[in-house]
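> Structure of the sequence below:
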Amino acid sequence: MDLQDYLTAIVFGTIIGVVARIVLPGRQSIGIIPTVLIGMGAAVAGTWAADRWELHSDNLFTVTGRTFDWAVVGVQVGIAVVGVAIAAVLAKTFTTDRDSD
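All right, here's what the predicted structure looks like:
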């Protein structure tokens, strides 16, 4: 992987994390950095899972010269939604409610 691949992963991971927060109902009390990290992890995990289970489609799209598969993106967003949900639950669990004092 070269520098451009890493930059693409960061940008794509950010988009996937934001999409996951939009898809997930309710308000999540996590910041932008965990959202981006979850999105980046989901991009890697989704790519691995799609390759592992041979989940590919003929529906492709191209962004700045790179081609992406809609099926793989769907798996990535699904993993990101689960990751954001887990992070939101953990954030709520470990955050103290100061209004109840």
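> Could you use CA atoms for every contact and neighbour count after this?
Fine.
> Let's verify T67: helix, strand, or coil?
Secondary structure, DSSP: H, G, I helix; E, B strand; the rest coil: T67 is strand.
> tally of neighbours for it?
Applying other CA atoms under 10 Å, we find 10 other residues in the vicinity of T67.
> ok, now which ones touch it?
Residues near T67 by CA atoms under 8 Å, 6 or more residues apart in numbering: L60, F61.
> To compare with the earlier structure, here is another sequence to fold:
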Amino acid sequence: MQIDGVISAIVIGLVIGALGRLALPGRQRIPIWLMLLIGIAAALVGTGIASVFGVADTDGIDWIELALQVALAAGGVSLVSRRREGQRSLPRYPSR
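A predicted model of the protein is given here:
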């Protein structure tokens, strides 16, 4: 992978992660780096799913692929956000 591929993956990951985060109601307390990783993973998996169904390469904007990516990012952000909230709400007991 060349440097322009890495930079474009980061930019696309940020956009997809932010759109996935905006698609969810309420506030998600996850750091930006985690949103970036979720966005990159959602973009890669969404592109793979879209190519399996044959909708990855169309004329113009690939709306179905974009919708898949945003839905996957929203699911990932929701899952990570709930998991991180669950870790914070656990009571802390002193070790014996």
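> Got a TM-score for the pair?
After superposition, the two chains reach a TM-score of 0.84 (TM-score structural alignment, normalised by the length of the second structure), with 91 aligned residues with a CA RMSD of 1.9 Å.
> now the helices for the second structure?
In the second structure, the segments counted as helices under DSSP state H are 3-22, 32-52, 63-89.
> quick one: contacts for the residue nearest to I16 of the second structure when sequence neighbours are not counted?
Take I16 of the second structure and drop its neighbours on the chain: the residue closest to it by CA to CA, 6 or more residues apart in numbering is G39, 5.0 Å away. Neighbouring residues of G39 of the second structure by CA under 8 Å, 6+ apart: I12, G13, L14, V15, I16, G17, A18, G20, A73.
> Highest mean neighbour count out of the helices of the second structure?
Greatest average neighbour count among these goes to helix 32-52 (a mean of 19), per mean count of other CA atoms under 10 Å.
> what about that one, distance to the chain center?
Remark: helix 32-52 of the second structure is offset 6 Å from the chain centroid, using CA atoms, centre = their mean, to the nearest Å.
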